[in-house]
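J.: I would like the atomic coordinates for the input below:
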Amino acid sequence: MTIAARLAELGITLPVAAAPVAAYVPVVVSGNLAHVSGQLPFIDGKLVTGRLGADVSLEDGAAAARACALMILAQVEAAGISLDRVSRIVKLGAFINSTADFTDQPKVANGASELMVEVFGELGKHARAAVGVPALPLGAAVEVDAVIELAAG
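T.: Presented below is the predicted three-dimensional model:
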């Protein structure tokens, strides 16, 4: 099954890849690895902002992380790389805008991790960091970056 067919089966439509908000490129391929810059969470075209432990619930944070993962996939496609070339999601880095006493960053990051496994199965299982931070660009609740292994194409 192609990844496009798998996404359709899951009822997932990828968002339009967001333009960079500073001086970087969304995807850099080096060897067989695609390094995807940190992606912010857009749900229904609106940036999810706020802080976990203050004004964003755990459920909304996980949904924001899932939206970041969808944007990662959209950025890969926008870079001209077929998602069928993904041979492994190697690592995700999840940054969660959270209060000092919020300690459920891994549960928030699961929103992104679980999406990768839904889409890629075993190939979607990855190493990960889930880090609480005091602020993110544009006030985003979550940011996720990725390292993705690509098959020859």
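J.: from here on, contacts and neighbour counts on C-alpha atoms
T.: OK.
J.: Not counting residues beside it along the chain, what's closest to Ala74?
T.: Excluding the flanking residues, the one nearest Ala74 by CA to CA, 6 or more residues apart in numbering is Ala17, at 5.2 Å.
J.: One more, so I can put them side by side:
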Amino acid sequence: MTDIDARLSELGLTLPDAPAPAANYVPFVKSGDLVFVSGQISQGPDGLILGKLGADMDVAAGAEAAKTCALGLLAQAKAACGGDLSKLKRVVKLTGFVNSTLDFTDQPKVVNGASDLLVEVLGDAGRHSRSAVSAASLPMGVAVEIEGIFEIA
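T.: Here you go, the predicted model:
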């Protein structure tokens, strides 16, 4: 068990199986020491987390949905590291897409759910650059989608 696995366990978190791609793309691409992880959509053990921020979902629920995206990102990063999270050096960048109404402006607060989880699990190695943007719609009506760039050993 790596330190990261131990920290996840301490927090009561379990990584999902790394989801297979839903279309004609790969879940991640390694280039040198970087891993580019395709967008992970909000989904939990009970299925997809659907909703539109500013309409039928509040910021707190959106942030919880973003946390599930972060867990999906970590699962993909683990797969890219051959199952060994000790090879994960740091999170470099996240890009968060929030399914929201035209007048919703709290996208950063929603994506903080993912950012906060990554820092909680990885410490300083979880600190990253980031973008948080609105989307009029996301695949299958999910609330949040986040893609990430990771540095690995």
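J.: Give me the neighbour count for the residue nearest to Ala74 of structure 1.
T.: 18 (other CA atoms under 10 Å).
J.: my guess is it meets Gly80, correct?
T.: No. Shown here, Ala17 of structure 1 and Gly80 do not form a contact pair, counting by CA atoms under 8 Å, at 11.7 Å.
J.: got the contact list for the residue most central in space within structure 1?
T.: The centre of structure 1 sits closest to Ala69, judged by CA atoms, centre = their mean, with a distance of 2.4 Å. Residues near Ala69 of structure 1 by CA atoms under 8 Å, 6 or more residues apart in numbering: Gln39, Ala112, Ser113, Leu115, Met116, Val144.
J.: and the counterpart of it in structure 2, what helix or strand is that in?
T.: For Ala69 of structure 1, the aligned position in structure 2 is Ala70, judged by TM-score structural alignment. Per DSSP states H and E, Ala70 of structure 2 falls inside helix 59-80.
J.: Which SSE is immediately downstream of that helix?
T.: strand 88-99.
J.: what helices or strands is that next one leaning on?
T.: helix 107-122, strand 129-135, strand 144-152 (3 or more CA pairs under 8 Å, 6 or more residues apart in numbering; DSSP states H and E).
J.: hmm, 6 Å instead?
T.: strand 129-135, strand 144-152 (3 or more CA pairs under 6 Å, 6 or more residues apart in numbering; DSSP states H and E).
J.: what's next to the first one, contact-wise?
T.: If you take CA atoms under 6 Å, 6 or more residues apart in numbering as the criterion, strand 129-135 of structure 2 is touched by Lys93, Leu94, Thr95, Gly96, Phe97, Val98, Asn99, Ser100, Gln107, Pro108.
J.: Mean deviation, it versus structure 1?
T.: Comparison of strand 129-135 of structure 2 with structure 1 after fitting gives an average deviation of 0.3 Å (mean CA distance after the TM-score superposition for structure 1).
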